[in-house]
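Undergrad: turn this into a structure:
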Amino acid sequence: MKLKTALMLSLFLIPLTTLSLGIINSTGMLFTLYILSGFGMAGIGMGVMHDAIHGSYSKSSKLNKILGYTMNLIGANATVWKLQHNVLHHTYTNIQESDDDINMPFFLRFSPHAKKYKIHKFQFIYVWFFYSISTIAWITMKDFVRLFRYRNMGMIPSKAEFRDSLIKLIFWKILYYTYALILPAVFLPFSFGLVLLAFLSMHIVTGLVISCVFQVAHIMPGIEYPTSNEEGEIENNWLVHQLLTTSNFSPKSKLFSWLIGGLNYQIEHHLFPNICHVHYRHISPIVKDIALQYGIAYNEKSTFVEALGDHLKMLKTLGK
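TA: Alright, predicted model coming up:
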């Protein structure tokens, strides 16, 4: 984890620092450095802040809190993510209107219980564009929209807490845009439009990587989308629910798993979010064996490519 943290932070910060120094005069190098930073941004999101905000990076709560701010460092917000991901997604996985990871704008349908429109027939084609701009939407407006929505839902209990969260959100956004876009635009010998385009290319890389890795864990054929009864209860207990609504992929690829923060073991992550992801590959065979003993589905794809293919099929199915 220490090696990964150093690697991903360096991959994100060194290219941006180089750009801010104004020593680059090649358009190709401009885009190369931003794209490299995009991979670093994705690595921080998947392999550093994810564990830290779950409290599983370290036994030290203080260190987890500090490293959780790497989420803010890459333009998003740790407070909003914790509510969206830790609370809503992990508690209500694949439950329509409760799991914010499948609550999409009207033009995307990620649940068979969501309202269907004619445009959904083509979502398997245009979804990749929205995946590519997902982190741009995230850092510009989504965090603000969700912060206000979570306040209205009562998830932020006091006005003072909401005010402090909003002030910190604005501060971190300004800081991020300063070192990721404004300083390079000021000191580099390129037009602002070209620097902005390179900045967007960074987010296209990050958006595609993160969206594909996260979405193939839940928007898949064979995965269940439970509904609750009038009392808000679902049929299965929480542990079984996680097994039925989650899928693994690429269990034999150690390097790939290391690079994406163990997110190919989503089942184990959902069952044990307080355990660091470096242990998931050792836990996975035990979980699989016990699940099969009790006749509970253990959803798993052998490769990431196979998982992406099945994700595409599911998007088609949801659009029909």
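Undergrad: use CA for all of it now, contacts and neighbours both
TA: Fine.
Undergrad: show me where the stretch 1-150 of the chain has helices.
TA: For the stretch 1-150 of the chain, the helices defined by DSSP state H, counting those that start in this stretch cover 2-20, 27-47, 49-54, 61-68, 70-73, 78-81, 90-91, 123-132, 134-137, 143-152.
Undergrad: return the most buried member of the ones you listed.
TA: Here the criterion is mean neighbour count by mean count of other CA atoms under 10 Å, and of the helices of the stretch 1-150 of the chain the winner is helix 49-54, at a mean of 26.
Undergrad: hmm, back to that, and the helices of the stretch 1-150 of the chain: which comes nearest Ala297?
TA: Shortest separation from Ala297 across these is recorded for helix 90-91, at 18.5 Å, computed as CA to CA.
Undergrad: now show me the structure for the sequence below, then we'll compare the two:
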Amino acid sequence: MALRQASDFAELAALIKQARLLDRRRGHYFTRIGVNLALYAAVWAAFALLGDSWWQLVVAAALAVMTTQLAFIGHDAGHKQIFASKRWNEIAGYVHSGLTGVSYGWWVAKHNRHHANPNHEDEDPDVDISVLAFTQRQGEAKRGPLRWIASHQAVLFFPLLFLEGFALHSHSIRHSGRERYLMIANVVVYLAAVFWVLSPVQAIAFVVVHQGLWGFYMGCSFAPNHKGMPVLSAGHSLDFLRKQVLTSRNIRGGWFVDLLLGGLNYQIEHHLFPSMPRPHLRHAQVIVRRFCTERGISYAQCGLFRSYGYVLEHLHEVSAPLRKAAV
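TA: You can find the predicted model right below:
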């Protein structure tokens, strides 16, 4: 059985390669990067022209959207989806990390650990979050205020996402080595520009709206992918194919969902073939889903809002013992 399971992925990979879905799509990425950078620059130009005004909060919201779109490109560069050359992918990654204020080196190392062991209770950093519990064992280990937050995590989940942007900046500065100076420069230049143009109260409001909405958008883009799916523990016997498919969830939708979620809505295909260019993921889905169906492998897919429902249901169920203990 183990040999048969191992050969399953080799067979699937052969089908993907035969369809040429691992070929680079540089033209697509050049266009996307160019449009993103032009829109990002236009938002900052609007900021400069508008001056000291409460309408800047609209600019802050637009900036949150574009910051997330730039982060999606950084994600693709980190997986070497854009160029065949490691160096050029790193250049693209570092440029976009410099614009978003997220350490490229720190994030890539963390994200690679996630891809190697998705939804693994002990080895996936994405299910090791201080304020959340994804298993009852994690919940039981919480103490003090963190235990109270975890016991009410289903209610607090979306409000907590507004802090995600601030957390990403903090982690990037603390854990990025020499890249720390680039992250600090990002924060200094950003705050200097905002407080130079706006009054102190409006500047604070701008930062809160921009960073809050950016964190919320980022969190809402990544949360549906694995949260509420099976959590693995030490000693599991799943092969690579089943480990990646059974712990991931796809999100239905057309071109708008593809754009909104940066291709992360094809999470199953992305986890099976991380270096696959984003525009090929929807084509790979046809092959992967048919392949899983033929072999009786569960393939999870639902609408965006239903995925959030699954996330909240899982968080509520896991935290039930904590609420009972507090009564």
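Undergrad: TM-score of the superposition?
TA: Overlay of the two chains. TM-score (TM-score structural alignment, normalised by the length of the first structure): 0.83; 285 aligned residues with a CA RMSD of 1.8 Å.
Undergrad: coming back round to it: turn the helices of the stretch 1-150 of the first structure into TSV, including distance to Asn237 of the first structure.
TA: Conversion of the helices of the stretch 1-150 of the first structure to TSV gives the following (distance: least, CA to CA, whole Å):
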stretch	distance to Asn237 of the first structure
helix 2-20	35
helix 27-47	28
helix 49-54	21
helix 61-68	29
helix 70-73	31
helix 78-81	25
helix 90-91	11
helix 123-132	32
helix 134-137	32
helix 143-152	26
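Undergrad: nearest to Glu268 of the first structure, of those?
TA: With CA to CA as the measure, helix 90-91 is the member of those nearest Glu268 of the first structure (12.0 Å).
Undergrad: need the longest helix for the first structure.
TA: In the first structure, ranked by residue count with DSSP state H as the criterion, the top helix is helix 192-215.
Undergrad: could you give me the residues in the second structure that that helix aligns onto?
TA: Correspondence between helix 192-215 of the first structure and the second structure is established over residues 200-223, with TM-score structural alignment as the criterion.
Undergrad: centre of the chain versus that stretch, how much separation?
TA: Between the centre of stretch 200-223 of the second structure and the centre of its host chain there is 16 Å, according to CA atoms, centre = their mean, to the nearest Å.
Undergrad: what residues does it touch?
TA: 52-54, 56-57, 60-61, 63-65, 67-68, 158, 161-166, 194-195, 260-261, 264, 308, 311 (CA atoms under 8 Å, 6 or more residues apart in numbering).
Undergrad: one more time with 6 Å
TA: Here stretch 200-223 of the second structure makes contact (CA atoms under 6 Å, 6 or more residues apart in numbering) with 57, 60-61, 64, 161-162, 164-165, 194-195, 261.
Undergrad: what's in contact with stretch 252-270 of the first structure?
TA: Defining contact as CA under 6 Å, 6+ apart, one finds that stretch 252-270 of the first structure is touched by 46-47, 246, 248-249, 277.
Undergrad: I'd like the distance between Ser103 of the second structure and Ser151 of the second structure.
TA: 31 Å (CA to CA, to the nearest Å).
Undergrad: quick one, what contacts the aligned partner of Gly68 of the first structure in the second structure?
TA: Aligned by TM-score structural alignment, Gly68 of the first structure pairs with Gly93 of the second structure. Taking CA under 6 Å, 6+ apart as the contact definition, Gly93 of the second structure lies against 74, 77.
Undergrad: all strands for the stretch 151-300 of the second structure, in order.
TA: With DSSP state E, counting those that start in this stretch, the ranges of strands along the stretch 151-300 of the second structure come out as 250-251.
Undergrad: hmm, Pro184 of the first structure is touching Ser20, no?
TA: Yes. With contact taken as CA atoms under 6 Å, Pro184 of the first structure and Ser20 are classed as touching, separated by 4.4 Å.
Undergrad: one step back: what's the angle from the longest helix of the first structure to helix 27-47?
TA: Using axes from the mean of the first three to the mean of the last three CA atoms, to 10 degrees, the inter-axis angle of helix 192-215 of the first structure relative to helix 27-47 is 30 degrees.
Undergrad: mean per-residue distance, helix 192-215 of the first structure to the second structure?
TA: Between helix 192-215 of the first structure and the aligned residues of the second structure, the post-superposition mean distance stands at 1.3 Å (mean CA distance after the TM-score superposition for the first structure).
Undergrad: gap between stretch 116-132 of the first structure and the chain center?
TA: The gap between where stretch 116-132 of the first structure is centred and where its chain is centred comes out at 19 Å by CA atoms, centre = their mean.
Undergrad: repeat that for stretch 52-72 of the second structure.
TA: Taking CA atoms, centre = their mean, one finds the center of stretch 52-72 of the second structure at 19 Å from the center of the full chain.
Undergrad: so what does Pro125 of the second structure match up with in the first structure?
TA: Mapped onto the first structure by TM-score structural alignment, Pro125 of the second structure lines up with Asp100.
Undergrad: give me the neighbour count for that match.
TA: Number of residues near Asp100 of the first structure (other CA atoms under 10 Å) recorded here: 20.
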